[in-house]
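could you work out the structure for the sequence below:
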Amino acid sequence: MESKAVKDFMTLYNVKEEDLITPTRFSGEKEFIDSVEKDYNTDKHWAFEIKKEECALLVIDMEEDFVNPEGKLFIPQAKRMVPRLKKVIEACRELGVPVIYPTHTIAEDVSADFYEYWEPIKDGAIKEGTPGTKVYSELAPLANERIIDAKHAYCSFAGTDLDYVLRNLGVKTIIISGTLTNFCCESTARSGYFLNYHVVFGSDINATDSALAHEATLRTMRRGFARVMSGEEIIDSLKNGDTLYNEAIETRNRLTV
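Purely as a prediction, here's the structure:
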C-alpha cells in the first residue's frame, strides 16, 4: 500500500507508476520518497549542544506594522504567538542570554524590488523612520538590548552589523524567532548556518501568513539547517541543560553499538 508521502509526491509532480525510477541506494523510488519524508520529520537534536553562555535570541521583525492589528502588514499569527515569545525573552533575560532585535526598514534608496512584490510596502509599510518599524510595544527591548534597525533585506545579516555584534558577544548559537517564518526568519537562519553558527529555529515562536509555508520552512530547517524546537523546549534547554541533545546522543550510541 502506498504511503501518503508517495501519493502526495506523485500527485504534485504528476508522476505515474510507470514513470518511477529506481535510485541506486533504494529498491525503488517509493522507498526513496518515504526515506526522505522521514528525514524531513526527524529532529537532529544530536547536531550540537545548546549552551546558554554561547546563545543569543534573535527577535526578528516583531514590529508594529507586522504585529499590531492596525499595522500595514499585520500577520495575525505573529500577534497570536506574542505570549509564547515573551516567555522565551523573559527566560533569556533571567539567564543572561542576549536578546537582539533585527527590524526590517525600507526607504527609496534601499527598496530593491520590494515595491513590486509587496503592495503594503509600496504604500508605506515598514517605511524607514515611521512608527510602524518600532518593535511591538508588548515586546519592547530593554535599554541594554541591541536593535539592528538598518536591516533592508529579508536576511538579518545582509548589510548589517549583526555578525560583528554576535561574535563580539562570543555567540556560537543563534535562536531564531519572529516573523515572517519563510522570509526574514528563514533567510536569517540560512545565512547564520552559512556563517558557521549553530541554529535553533523556534517551531511556535516564528509566524507567517500561511500555515503551509510555515510547515515547509520547519521541514527544510529540520532536514539540513537547524534544530527545530518549541519555545518551551528552548527555555528548558537554557535553564536545565540540553536533555534533548543528551538523549539523542545516547540513542545514537545505542544504535551504533
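
could you use CA atoms for every contact and neighbour count after this?
Noted.

my guess is Arg219 contacts Glu37. True?
No. The pair Arg219 / Glu37 is not scored as a contact, 9.3 Å apart, by C-alpha atoms under 8 Å.

sequence B follows; please return its structure for comparison with A:
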Amino acid sequence: MINILKTRDATYQPGATALLLVDMQRIWLEPGLDPDHPERGADHYFYRRTASVTIPNHERLLAAARAKGIEIIHTIIQSLTEDGRDRSLDHKLTPIHVAPSRAEGLPPKNLAPIGDEILIPKTSSGVFNSTNIDYVLKNLGIRYLIIAGIMTDQCVDMAVRDAADRGYYVTCVTDACAASSQERHDGALKAFGGYCWTADTDIVVGRLSQMSRAA
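Predicted coordinates:
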C-alpha cells in the first residue's frame, strides 16, 4: 500500500523529486523579442522583475537541484513544425507560434539544460495537456514536483493544478515565478494556493540542501 502523506509540504525524497521550469525562454525574457508586446521596453515591470528576481532565483534552484542530482525538466513553448500546423487551436487563434529553428525560443545560456536534463516543447498553456510529461515523470518515479517559471497566472497556474490533479506533491516557488504585473502574480498565487505548497526560493533551496544526493 502506498503511504499517503497528510501535508502538501512533505519532505522531498531523493530519487522521487523533480524541478520543473516553465517557459523560461529568451523570447519571453529578453526585451524586444516578444512579438505580441513590442511596446514593452526593459523598464516594463515584467522585465525588471524577471531580471532582478525571477532569473537569479532560477539560477539558485538549478544549482541546488544539480548539486543533489535531482531530475530537472525544462518546458518551453515551441511548435514541432516550422509553420506551426501542429499547434493547439488556442495557439492558432491567439496566435502563438515559436518555430523550432528560432534560437530565441530556447532558454538563455544561464538557464539552459545541461547534460541530459530533459527539454519538453509544448503548444498549450498546460504542459500536462499537450505533452507526455506525466508519462515521463511517472517513468522517472517522481512524486514531488517543484514548479517555477512564467507566467504565474497562466502556464505556471496550469502546471500546478494539473500536477496536483495527477497525484504529485507540488511546490510552487513563489519568488521564482512572474506575471505581467504584481497584481496578477499575487492573484494567481492566492487562487491556486490550495493545490500546492507555496514557498520562496530560500526555503526550497534550504530543503534541497538537506536532502541526500539521489543515487
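
circling back to that earlier point, more neighbours: which of Arg219 and Glu37 of structure 1?
Neighbour totals were compared for Arg219 of structure 1 and Glu37, and Arg219 leads with 20 against 15 (other C-alpha atoms under 10 Å).

name the SS class of the alignment partner in structure 2 of the more buried one, please.
Residue pairing (TM-score structural alignment): Arg219 of structure 1 is matched to Lys190 of structure 2. Classification of Lys190 of structure 2 using DSSP: H, G, I helix; E, B strand; the rest coil returns helix.

can you show me the strands along the stretch 151-257 of structure 1?
With DSSP state E, counting those that start in this stretch, the ranges of strands along the stretch 151-257 of structure 1 come out as 173-179, 198-207, 227-229.

how about those strands in JSON lines, adding mean neighbour count?
As requested, the strands of the stretch 151-257 of structure 1 are exported to JSON lines (neighbours: other C-alpha atoms under 10 Å):
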{"stretch": "strand 173-179", "mean neighbour count": "26"}
{"stretch": "strand 198-207", "mean neighbour count": "25"}
{"stretch": "strand 227-229", "mean neighbour count": "25"}
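
want to throw those strands into a markdown table with distance to Ala47 of structure 1?
Output for the strands of the stretch 151-257 of structure 1, formatted as a markdown table (distance: least, C-alpha to C-alpha, whole Å):
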| stretch | distance to Ala47 of structure 1 |
| --- | --- |
| strand 173-179 | 12 |
| strand 198-207 | 9 |
| strand 227-229 | 8 |
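
quick one: which of these is nearest Ser187 of structure 1?
Comparing the strands of the stretch 151-257 of structure 1 against Ser187 of structure 1 with C-alpha to C-alpha, the closest turns out to be strand 173-179 (10.4 Å).

okay, buried residues for the longest helix along structure 2 please.
The longest helix of structure 2 (DSSP state H) is helix 55-68. Across helix 55-68 of structure 2, burial judged by 16 or more other C-alpha atoms under 10 Å covers Ile55, Pro56, Asn57, His58, Arg60, Leu61, Leu62, Ala64, Ala65, Arg66, Lys68.

now swap in stretch 99-113 of structure 2 and tell me
Applying 16+ other C-alpha under 10 Å to stretch 99-113 of structure 2 flags Ala99, Pro100, Glu104, Gly105, Leu106, Pro107, Pro108, Leu111, Pro113 as buried.

hmm, Gln78 and the fourth one touching each other?
Yes. Assessed by C-alpha under 8 Å, Gly105 of structure 2 is found in contact with Gln78 at 6.8 Å.

find the residues that touch each one of these two.
Common contact partners of Gly105 of structure 2 and Gln78 (C-alpha atoms under 8 Å, 6 or more residues apart in numbering): Val98, Ala99.

which residues of structure 2 fall in helices?
26-29, 45-49, 55-68, 89-93, 127-130, 133-140, 157-165, 182-192, 201-210.

got the angle between the longest one and strand 169-178?
Pointing back at helix 55-68 of structure 2 there. On the basis of axes from the mean of the first three to the mean of the last three C-alpha atoms, to 10 degrees, helix 55-68 of structure 2 is oriented at 140 degrees to strand 169-178.

this completes my enquiry, with thanks.
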